[in-house]
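# Would you be able to build a 3D model of this:
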Amino acid sequence: MCGRFALTAPPERVADFLGVVDLEDFPARYNIAPTQPILVVISGDRPQAGSNLPDRKTLLVRWGLTPSWVKDPASFPLLINARADTAIGKASFRAAMRHRRILIPASGFYEWHRPAKGTGEKSQAYWIRPRNGEVVAFAGLMETWSSADGSEVDTGAILTTDANSAIAPVHDRMPVVIRPEDFARWLDCKTQEPREVADLLSPVEDDFFEAVPVSDRVNKVANVGPDLQVPVEVKALKPTEDPAAKAKGGSQLSLF
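Here you go, the predicted structure:
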């Protein structure tokens, strides 16, 4: 599960990475939480005028997907993540997987290692970032929910997959990473059906991310400064024997 992430790269770097020209200036965000607006990229309707960049555009959506068929969002669970291995068959995500696939830029994400009950150990937060320090794009899904009075809310979720062997000691799930060379295929919902992009939903290479232990200040949404990513000293985690088996055997809660 991915419950917090950050986007701290300069806007021009993010725009260059995503291949867009319509990106406005924005501040660094060190603690992006559910229900907050998040920046996403979608396939556009026409080529970008005067540019050789691909047909893409950016917008802000609420983090927490609400399917279009939901009548009362207040009584529906907040879907911040969708399991990549089952999303195509879930009623909440099926339409978005076919028609509204998105990219979600990030500088990294936070995850918590939660020790087994009875050990007396506390949960430990980790800042998980690309080793090369660059921007990363998570695979996401988008839905526009319309109320009875005609108002609309764009909403989104991050797709997750089994953790690779580097992240599994921290948590058994991780966001799906889409590589730049696969952006066009992932965003192409006109000719690429979900089964044709399923190969993009596997865990990223083991050496892509590094997990940096940080303080528990990230637990509070009110804490939004760069100090959230300052490393702290902790006892080294033991490797996980079989992260895929652990993930499949764990509880899901049950769409995340």
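
# alpha carbons only for contacts and neighbour counts from here, please
OK.

# Please, where are all the strands along the protein?
Taking DSSP state E, the strands of the chain run over residues 4-7, 29-32, 37-43, 56-63, 81-83, 101-106, 108-113, 124-130, 136-146, 152-162, 173-175, 209-214.

# Here is a second sequence; please produce its structure as well for comparison:
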Amino acid sequence: MCGRFGFFELSHFIEQLRQLELPFDEAPGFGYRQSWNIAPGSEIVTLFGDHRRYRLGMARWGLIPHWSKEMPKNRPINARAESLAVKPFFHHMLNRRHCIVSASGFYEWKPVADQRKEPWYIRRKDNRPMALAGLWDEWRPPGPPSLPLCSCTIVTTGANREMKPVHDRMPVILEEEEWSAWLDSSNRDAVQLLDPADDNVLDLWPVSTRVNNPRNDDPHCIERVAESAS
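Have a look, this model is predicted:
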């Protein structure tokens, strides 16, 4: 599960793309702002893979499949890696439309005493932006001709050793050498990349419950606090 994340280092992500020689076009109207508390339904920075072309733009977090006749009530923010090939909602995109969602870190909620849940912030130890594996699609609303709406979902997998004390799932975090392989949706071996992050890649700590409210969106969201008693 990945239900909240932050992204506040676009320049670093673009520098990584240049170092990896992944040329990209910037989508018209690309508008980015720093955020420490991104909630489902938000417009998020996305690197779209489309037949060996890369496009940096915005997508709505919560997938709307192109075949939907109307705005669906269920707009998945996550897709389980283990069932992509069999779930009707996702399998048409598995070898068609891959993307990378850029993140500085993500949040997960750990059960603690009295049925409470304590938010934790998870980032890379090397402080590089995360590249989260995703799927995207383009949907046209019914009625008069209108601009297509791009949306996406983040692929999740089982937790690695560091994540397991907090949650049993985590987003798929791609290493730099895996970016182009995942973005190439014609690559039938891309599904082999959808595994947990290696151990010792992540750093994580408890944060304030103010992150529970998406209206709180500032650097204080990721500040470390004392861990609650289990």
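
# What value does the TM-score take for this pair?
The TM-score (TM-score structural alignment, normalised by the length of structure 2) is 0.89; 221 aligned residues with a Cα RMSD of 1.9 Å.

# picking that back up, would you list the strands of structure 1 in JSON lines and tack on distance to Glu196 of structure 1?
Shown next, in JSON lines, are the strands of structure 1 (distance: least, Cα to Cα, whole Å):
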{"stretch": "strand 4-7", "distance to Glu196 of structure 1": "28"}
{"stretch": "strand 29-32", "distance to Glu196 of structure 1": "31"}
{"stretch": "strand 37-43", "distance to Glu196 of structure 1": "17"}
{"stretch": "strand 56-63", "distance to Glu196 of structure 1": "20"}
{"stretch": "strand 81-83", "distance to Glu196 of structure 1": "17"}
{"stretch": "strand 101-106", "distance to Glu196 of structure 1": "13"}
{"stretch": "strand 108-113", "distance to Glu196 of structure 1": "27"}
{"stretch": "strand 124-130", "distance to Glu196 of structure 1": "27"}
{"stretch": "strand 136-146", "distance to Glu196 of structure 1": "15"}
{"stretch": "strand 152-162", "distance to Glu196 of structure 1": "16"}
{"stretch": "strand 173-175", "distance to Glu196 of structure 1": "19"}
{"stretch": "strand 209-214", "distance to Glu196 of structure 1": "26"}
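
# Let's have those in a markdown table, adding mean neighbour count.
Below are the strands of structure 1 laid out as a markdown table (neighbours: other Cα atoms under 10 Å):
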| stretch | mean neighbour count |
| --- | --- |
| strand 4-7 | 22 |
| strand 29-32 | 22 |
| strand 37-43 | 21 |
| strand 56-63 | 20 |
| strand 81-83 | 25 |
| strand 101-106 | 25 |
| strand 108-113 | 22 |
| strand 124-130 | 22 |
| strand 136-146 | 24 |
| strand 152-162 | 24 |
| strand 173-175 | 26 |
| strand 209-214 | 20 |
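
# closest to Trp69 of structure 1 out of those?
Among the strands of structure 1, the nearest to Trp69 of structure 1 by Cα to Cα is strand 136-146 (7.8 Å).

# average gap between that closest one and structure 2?
Here the mean offset of strand 136-146 of structure 1 against structure 2 after fitting is 0.6 Å, by mean Cα distance after the TM-score superposition for structure 1.

# got the contact list for the residue lying closest to Asp25 of structure 2 once chain neighbours are set aside?
In space, Asp25 of structure 2 comes closest to Arg55 once its chain neighbours are excluded; the distance is 4.8 Å by Cα to Cα, 6 or more residues apart in numbering. Neighbouring residues of Arg55 of structure 2 by Cα atoms under 8 Å, 6 or more residues apart in numbering: 24-27, 47-49.

# which residue lines up with Arg55 of structure 2 in structure 1?
Matched across to structure 1, Arg55 of structure 2 falls on Lys57, judged by TM-score structural alignment.

# before we move on, what about Trp136 of structure 2?
Using TM-score structural alignment, the partner of Trp136 of structure 2 in structure 1 is Met142.

# ok, that match touching Ile158?
No. Between Met142 of structure 1 and Ile158 there is no contact under Cα atoms under 8 Å: 9.2 Å.

# can you put the contacts of Arg55 of structure 2 in JSON lines and add distance to Pro141 of structure 2?
Below are these laid out as JSON lines (distance: Cα to Cα, whole Å):
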{"residue": "Phe24", "distance to Pro141 of structure 2": "27"}
{"residue": "Asp25", "distance to Pro141 of structure 2": "25"}
{"residue": "Glu26", "distance to Pro141 of structure 2": "24"}
{"residue": "Ala27", "distance to Pro141 of structure 2": "20"}
{"residue": "Leu47", "distance to Pro141 of structure 2": "23"}
{"residue": "Phe48", "distance to Pro141 of structure 2": "21"}
{"residue": "Gly49", "distance to Pro141 of structure 2": "23"}
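
# Report the central residue of structure 1.
Ile158 (3.6 Å; Cα atoms, centre = their mean).

# residues in contact with it?
Neighbours of Ile158 of structure 1 in contact, by Cα under 8 Å, 6+ apart: 2, 80-82, 104, 138-141, 175-176.
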